[in-house]
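Novice: need a 3D model of the sequence below.
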Amino acid sequence: MRVGLFVTCLVDAMRPGIGFAAIRLLEAAGCEVVVPKNQTCCGQPAYNSGEREATKALALKFLGEFEGCDYVVAPSGSCAGMIRVHYPELFRDDPAVLARISPLSQRTYELTDFLVNIARLEEVPGRFQGTLTYHDSCSGLRELGVQIQPRTLLAKMPGVTLKEMVESTTCCGFGGMFSVKFGDLSTRMADNKCGHIEAAGTDAIVGGDLGCLLNIEGRLRRRGNHMTKVLHIAEVLAGPEGEA
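Specialist: Prediction:
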């Protein structure tokens, strides 16, 4: 099974270790992983800003880079949702492109969804000792139905105790352009989320979208919380690089 890893621009720029962790997980599932070196952005920021032509250009670039893969996997429900749900919408009036991009969109998965429902990963390579709580990111949850999948994988880790926070499915306030346009409201939402995280009393908050995690981590630290770790699900499931 030839799987193209869409690293996402945020992971590449801010925490590339998530991409390497995703590779280790996909390889543990028996996949041949390819990472097109010229990949960039899925186009979501442009799409959310109303820049449809710029979004189409990035979608066509993505199509050219990943069309030959059996599947495409992204360590982000937000980016996977953009590709799977919104790419076909962009080209609904262009039958030639739509005939190519719709099948690729349907072969695109968020990482944990792919590992559970397509690759059927039975054993995760990482080891983690401690308590976690999980934040369900909006796009992954509402566009792709990602909720049970990360918890299913965490349950395969004997050292992990998962404690559900209050309102785990409520937005953290990031929302890409939302946090820029509505800063005060975004901050209040982030404060609410951080309060729920702290009330859960866990060693770490885990999620599947780096944008949400950066937003949460920034707010936690500004509130004076320097103890709670903020981890991507791939980092927990794969463990540190080189870990047996």
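Novice: make it CA atoms for all contacts and neighbour counts henceforth
Specialist: Will do.
Novice: ok, and the closest non-adjacent residue to residue 143?
Specialist: Nearest residue to residue 143, sequence neighbours excluded (CA to CA, 6 or more residues apart in numbering): residue 81, at 5.9 Å.
Novice: and that neighbour, how many neighbours does it have?
Specialist: Applying other CA atoms under 10 Å, we find 25 residues neighbouring residue 81.
Novice: part of a strand, is it?
Specialist: No: judged by DSSP: H, G, I helix; E, B strand; the rest coil, residue 81 forms no part of a strand; its state is helix.
Novice: am I right that it is in contact with residue 141?
Specialist: No: between residue 81 and residue 141 there is no contact under CA atoms under 8 Å: 9.5 Å.
Novice: which residues in this protein form helices?
Specialist: In the chain, the helices defined using DSSP state H lie at 9-14, 17-28, 44-48, 52-66, 77-81, 87-90, 95-106, 111-117, 138-144, 148-154, 177-181, 183-200, 210-222, 233-238.
Novice: what sits up against the fourth one?
Specialist: For helix 52-66, contacts defined as CA atoms under 8 Å, 6 or more residues apart in numbering pick out 4, 36, 38-39, 41-44, 46-47, 72, 83, 87, 90-91, 101, 104.
Novice: centre of the chain to that helix, how far?
Specialist: Centre-to-centre, helix 52-66 and its host chain are 20 Å apart (CA atoms, centre = their mean, to the nearest Å).
Novice: got it, and the third one?
Specialist: From the chain centre to the centre of helix 44-48 is a distance of 16 Å (CA atoms, centre = their mean).
Novice: let's compare: structure for the following, please.
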Amino acid sequence: MKVSLFITCLADMMYPEVGESVVRLLHKYGCEVDFPELQTCCGQPAFNSGYQDEARVVARQWISAFEHSDYVVSPSGSCTGMIHHYYPDLFRDEPEWKAKAEAIIAKTYEFSQFLVKVLGVTDVGASFAGKVTYHPSCHAMRLLGIRSEPGQLMEHVRGMELVDLPHCEDCCGFGGTFAVKMADMSEAMVCEKAKNVLATGAEVLVGTDMGCLMNIDGRLNKEGKPVRVMHLAQLLEQGGTAR
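Specialist: Next up is the predicted model:
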């Protein structure tokens, strides 16, 4: 099975180790993984800010980079959600590009979704010694309908204590440009999220979107709280002991 990695801007620039974990896991299950060098931002920041013409330019480049891929897999529900839900609208007046967008949507998956739904994998043989809680990102849940897949993967991690996060479906306050435009509201939301994370007593917070994890991690660090954050792919691929 041939898979193209869509790394996303945030992972590429700040968390490349997440992409490395995704690739190693895909290799483990026999996937041949490539990295289209023409890939760019999916266009979400421009789209969310109302710059649709600029977003279309970026989206055309993204489609061109991946249109020949068999599957596209990303460690981000947010960017994958942008492609699935907003590309058809973005190209509603351009039939050729709308058709290309719809074709690529059918083969584009968020990481946990691909493992469970396409590869049929729920137990990767991982082990992890520590107490962990999980934050589900808004876009993965609400745009892609990802609810059970991360839990199915985590429940098979040996030696790990998984504890429920209170009010887990509440937004962390990041939301990309929302955190910039509505800074006070965003801060209030992430403070609430951090409080709920700390209430679990978990040593590690796991998620599927580095934007959310970066935001929550920033708040926890500001409060001096020693909670480690990890992308789900890192948890499944690295294992080891919480630190």
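Novice: can you point me to the longest strand in structure 1?
Specialist: Across structure 1, the longest stretch assigned as strand under DSSP state E is strand 130-135.
Novice: so that one corresponds to what in structure 2?
Specialist: Under the alignment (TM-score structural alignment), strand 130-135 of structure 1 falls on residues 130-135 in structure 2.
Novice: now do the buried residues in that stretch.
Specialist: Buried residues in stretch 130-135 of structure 2, defined by neighbour count with 16 or more other CA atoms under 10 Å: 130-135.
Novice: count of residues packed around the closest residue to residue 88 of structure 2 other than its chain neighbours?
Specialist: Spatial nearest neighbour of residue 88 of structure 2, chain neighbours left out: residue 98 (5.4 Å); criterion: CA to CA, 6+ apart. Residue 98 of structure 2 has 17 neighbours, counted by other CA under 10 Å.
Novice: any idea how far residue 89 of structure 2 is from residue 98 of structure 2?
Specialist: Here the criterion is CA to CA, to the nearest Å. By it, residue 98 of structure 2 lies 8 Å from residue 89 of structure 2.
Novice: quick one on the thing from earlier: show me what the longest strand of structure 1 is packed against.
Specialist: If you count contacts as 3 or more CA pairs under 8 Å, 6 or more residues apart in numbering; DSSP states H and E, strand 130-135 of structure 1 packs onto strand 160-162, strand 204-207.
Novice: take those strands and write them to JSON lines, including mean neighbour count and distance to residue 234 of structure 1.
Specialist: Output for these, formatted as JSON lines (neighbours: other CA atoms under 10 Å; distance: least, CA to CA, whole Å):
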{"stretch": "strand 160-162", "mean neighbour count": "17", "distance to residue 234 of structure 1": "14"}
{"stretch": "strand 204-207", "mean neighbour count": "23", "distance to residue 234 of structure 1": "9"}
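Novice: and residue 21 of structure 1, how many neighbours?
Specialist: For residue 21 of structure 1, the neighbour count with other CA under 10 Å is 23.
Novice: surely it and residue 239 touch.
Specialist: Yes: in this structure residue 21 of structure 1 lies within contact range of residue 239 using CA under 8 Å: 7.3 Å.
Novice: identify the contacts common to these two.
Specialist: With CA under 8 Å, 6+ apart as the test, residue 21 of structure 1 and residue 239 reach no residue in common.
Novice: quick one: contacts for the spatially most central residue of structure 1?
Specialist: Central residue of structure 1 (CA atoms, centre = their mean): residue 76, 1.7 Å from the mean position. For residue 76 of structure 1, the contact set (CA under 8 Å, 6+ apart) comprises 8, 110-111, 140, 208-210.
Novice: what's the closest non-adjacent residue to it?
Specialist: Distances taken as CA to CA, 6+ apart put residue 209 closest to residue 76 of structure 1, at 4.8 Å, once the chain neighbours are dropped.
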